[in-house]
Structures are given as structure tokens and as C-alpha cells.
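> sequence-free structure coming up:
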């Protein structure tokens, strides 16, 4: 079996040729990636549903916009919380914040079963996702070989981008190579 280099904590940015409507111009943060498969959340799919309508106790901690995000097409009836801890949190540094588990850097998963008061003083920003994106063993690697995704580094601000509809373009624009040009790709190439 081929060893998989972990992409946990990196972003998958949909290429313009990705045909799956679930991932059109999607920016996915990989929460877990190894030889058994991959799991992530789409960061730029806000829904019209307010966090308070679904998880009232967490509404006061949700960042702007304070809505539920569609994390992907899998298990839409489940919720995942992602939060960034403010300050200088480094890999390998012990993190003893109850109810928060590091994914990458200052980005971590929030235990939505925990009382929000436990985390209120610790969290910098919080997003709640309905569902997630998942790939079986080797599935993501095949999609990468097929050119469906660009893999780029994530930044803590990606999780709480105030204008999620522009995240695809802004993530591409900050790249220091030819990917920055892809950000100018028209929404509808047939109108070009």
C-alpha cells in the first residue's frame, strides 16, 4: 500500500474544470487526510439558516455572517464546529482548552456538546457547518491526479472569512504563482 502524505490543514480549491455542482468554486479545509480517506468542510457555502435557529446556545459565539454553512454533501443533519484560537498557538504546543481539538495551527474542532460558556473566553471565531465533505481511500488522490483541485496552504482567517462568497477568488489571488491568475476566471466562461 502506498503511503499517503497528509494534507490535513490544507485547502482544496476547486479548479474551474471540476464538474461536480457540490464543489463548484468550493474551498475545502481538510480536517483529516490519511490512507483511510479524507474529511473536510466547504468554507464558502453560507446558508440562509441562522446559527440561532439550529444551535441557539452557540449563536452568540458565531462569527459574521452568523449563519450555518453547508460543509459538504455528506450527513447534512449533523453539525461540526470550527474555531480559531486567538494568539500565538503553535503546532506541538500543548493546548488544554476544553471542548476544542487542534486540526492545524490555531484552527480546531469544537465539541458542540460542551457548554458554550466553557469556550466563550477562549474562542476567537466560530463557524458551524451542516454536513461535511468526505472521500474514501485513494478517492481524493485520484481527483488530485485528474486536476480537480488545487492544494494550497490555509490561513486561520479562511475559517472565518467575513465575505465567504469571495473566498475562492481571494485564496487564489494570494498565491505567489500562476494560480493567482485563475482568480480572474469568469463565473460563466461562455459569456467571455
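Great, that's in hand. Nothing here was measured: the structure is a model prediction, and the numbers come from that model. Numbers count the residues shown, from 1 in each chain.
> drop to CA atoms for contacts and neighbour counts, all remaining ones
OK.
> so who does the residue nearest in space to the middle of the chain touch?
Centrality entry for the chain: nearest residue to the mean C-alpha point is residue 29, 3.2 Å, by C-alpha atoms, centre = their mean. Counting by C-alpha atoms under 8 Å, 6 or more residues apart in numbering, residue 29 touches 9, 10, 11, 12, 40, 41, 42, 43, 154.
> Distance check, it against residue 104.
For residue 29, the distance to residue 104 under the criterion C-alpha to C-alpha, to the nearest Å works out to 10 Å.
> got any residues that touch both of these two?
Common neighbours of residue 29 and residue 104 are listed as residue 9 (criterion: C-alpha under 8 Å, 6+ apart).
> can you give me the strands in this structure?
Listed in chain order, the strands found in the chain under DSSP state E are 10-14, 27-34, 37-42, 46-50, 67-70, 74-84, 100-104, 107-110, 125-135, 149-153.
> nearest to residue 175, of those?
The closest of those to residue 175 is strand 149-153. By C-alpha to C-alpha, the value is 8.1 Å.
> Touching that closest one from outside, list them.
The contact list for strand 149-153 (C-alpha under 8 Å, 6+ apart) reads 9, 10, 11, 12, 13, 14, 15, 18, 143, 144.
> okay but the second one is in contact with residue 33, surely?
Think residue 10. No: counting by C-alpha atoms under 8 Å, residue 10 stays clear of residue 33, with 9.7 Å between them.
> circling back: which members of the contacts of strand 149-153 define the maximum pairwise distance?
When the contacts of strand 149-153 are compared pair by pair using C-alpha to C-alpha, the two farthest from each other are 9 and 18, 21.3 Å apart.
> Below is an additional structure, to be compared with the one above:
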């Protein structure tokens, strides 16, 4: 389902960059919105894997991280900060260190004991930095046509081939969105 300006609940939704969005931080990105509140909006870019293994920076969390087991570039804000997403086990009840975003997807407090958390989650993904918007900024960008706002599936944040996520999310929408999924990065080279 495509979001409309009348729908104000964005937490847990996907922002998918339109082909017109040429900002190098967000071109062809898929962002999971972690929080949308009166003070602003926070999300993480789901499809920008780095080459840094999670084990190199958060060794005790590495056994819970799915493939690819690397840090992801969550966005341009505070690149030294880490945000961790976790997928809860079906019917599971993760520990106190897990906070629900939407359905079985939530954030993890990395100061918690990973062994305690492991009982309630099946997969983690760690992001360095995040994407942030001041109050009203994201709504303006959506109104200007920079973003598609779409429903998420629980596995979107944990796909094995994150480079394919932008086209995969658009393709599953059907219709014109599926056509956009094959839009060339540089149409002048077409």
C-alpha cells in the first residue's frame, strides 16, 4: 500500500527513494523508519552494506548477525553510533533489551547481554549511523516526490542480497512501481 499525506503513522514503514532522488546519501536506498515522532523522524538505510565484519567491532554480537555479517551504513547522521535491528522468533518474547518497531522487527539495546537476547530473536543486523529528519522535513520530501512510502515485510531488514532490495520492494508493488524497479541509474546511458 502506498502512503498518503493523510496517513501520519510512518514508524515501521519503508521509504524507497524515487529515481528522481539524486542525493548521494539516499540514491536508490530503502530506509526503514524506526521512529516518527513530533520531534522528528529516524530511520536506517537497509541496502548499504559495508565491508566491515560485525565481529571486528561488536564481537560478542557477531554470532547473532545474519548474512551478510557486516556493518551496514545506516545513514549520514552520527556514523559512529550503532543501531541494531532484530527479528523476533515466531511467538517469541525477546528480553527487555528489545523494543518493537513493527510486527516481529525491533531495535536492540547493544548494552544488553547477547546470550539473553538470543533466546528471543533469530537474526540481527547492525547499522552505523542513521538517517534523520527534522519535524515536517520528511513530509515535505514525500510531497516533493523524493520518496515512495510503502509497507514493509518483516524480512526486508534482513535480506541476504541487500543490493537487490530497492528493485525487489518496488517489483512486489506491481503496476507502475514494478516498471520503476528497472529504471536505469543513469537514463542517458540507456
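Ah, there it is. This is a predicted model, so every value here is computed, not measured.
> picking up where we left off before, show me what the residue nearest to the centre of structure 1 aligns to in structure 2.
Residue 29 of structure 1 maps onto residue 32 in structure 2 when the alignment is built from TM-score structural alignment.
> go on, residue 129 of structure 1?
Alignment note: residue 129 of structure 1 maps to residue 127 in structure 2; criterion TM-score structural alignment.
> Could you report the neighbour count for the residue nearest to residue 135 of structure 2 when sequence neighbours are not counted?
In space, not counting the residues next to it along the chain, residue 135 of structure 2 is nearest to residue 40; the distance is 4.4 Å by C-alpha to C-alpha, 6 or more residues apart in numbering. Each residue near residue 40 of structure 2 was counted by other C-alpha atoms under 10 Å, and the total is 14.
> again with the one 3 residues further on
The burial metric for residue 43 of structure 2, expressed as a neighbour count using other C-alpha under 10 Å, is 25.
> In JSON lines, list the contacts of residue 29 of structure 1 along with distance to residue 86 of structure 1.
Below are the contacts of residue 29 of structure 1 laid out as JSON lines (distance: C-alpha to C-alpha, whole Å):
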{"residue": "9", "distance to residue 86 of structure 1": "17"}
{"residue": "10", "distance to residue 86 of structure 1": "19"}
{"residue": "11", "distance to residue 86 of structure 1": "20"}
{"residue": "12", "distance to residue 86 of structure 1": "24"}
{"residue": "40", "distance to residue 86 of structure 1": "22"}
{"residue": "41", "distance to residue 86 of structure 1": "21"}
{"residue": "42", "distance to residue 86 of structure 1": "22"}
{"residue": "43", "distance to residue 86 of structure 1": "19"}
{"residue": "154", "distance to residue 86 of structure 1": "16"}
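> Now do the corresponding residue of structure 1 for residue 185 of structure 2 against residue 11 of structure 1, distance only.
Using TM-score structural alignment, the partner of residue 185 of structure 2 in structure 1 is residue 187. Counting by C-alpha to C-alpha, the gap from residue 187 of structure 1 to residue 11 of structure 1 is 21 Å.
> Could you measure from residue 74 of structure 2 over to residue 146 of structure 2?
Relative to residue 146 of structure 2, and taking C-alpha to C-alpha, residue 74 of structure 2 is found at 18 Å.
> Would you mind telling me which of the two has the busier surroundings?
Set side by side, residue 74 of structure 2 and residue 146 show unequal neighbour counts under other C-alpha under 10 Å, the larger going to residue 74 at 28 against 21.
> Alignment lookup: the more buried one to structure 1.
Under the pairing rule here (TM-score structural alignment), the equivalent of residue 74 of structure 2 within structure 1 is residue 71.
> Its match contacts residue 47, correct?
No: in this structure, residue 71 of structure 1 is not within contact of residue 47 by C-alpha under 8 Å, at 10.2 Å.
> quick one: which of residue 9 and residue 18 of structure 1 has more around it?
Counted by other C-alpha under 10 Å, residue 9 of structure 1 and residue 18 do not tie: residue 9 has more neighbours, with 24 against 18.
> Residue 30 is in contact with that one, correct?
Yes: Residue 9 of structure 1 is in contact with residue 30 according to C-alpha under 8 Å; the separation is 5.3 Å.
> roughly how far apart are the corresponding residue of structure 1 for residue 153 of structure 2 and residue 167 of structure 1?
The equivalent of residue 153 of structure 2 in structure 1 is residue 155 (alignment by TM-score structural alignment). Between residue 155 of structure 1 and residue 167 of structure 1 the distance, using C-alpha to C-alpha, works out to 12 Å.
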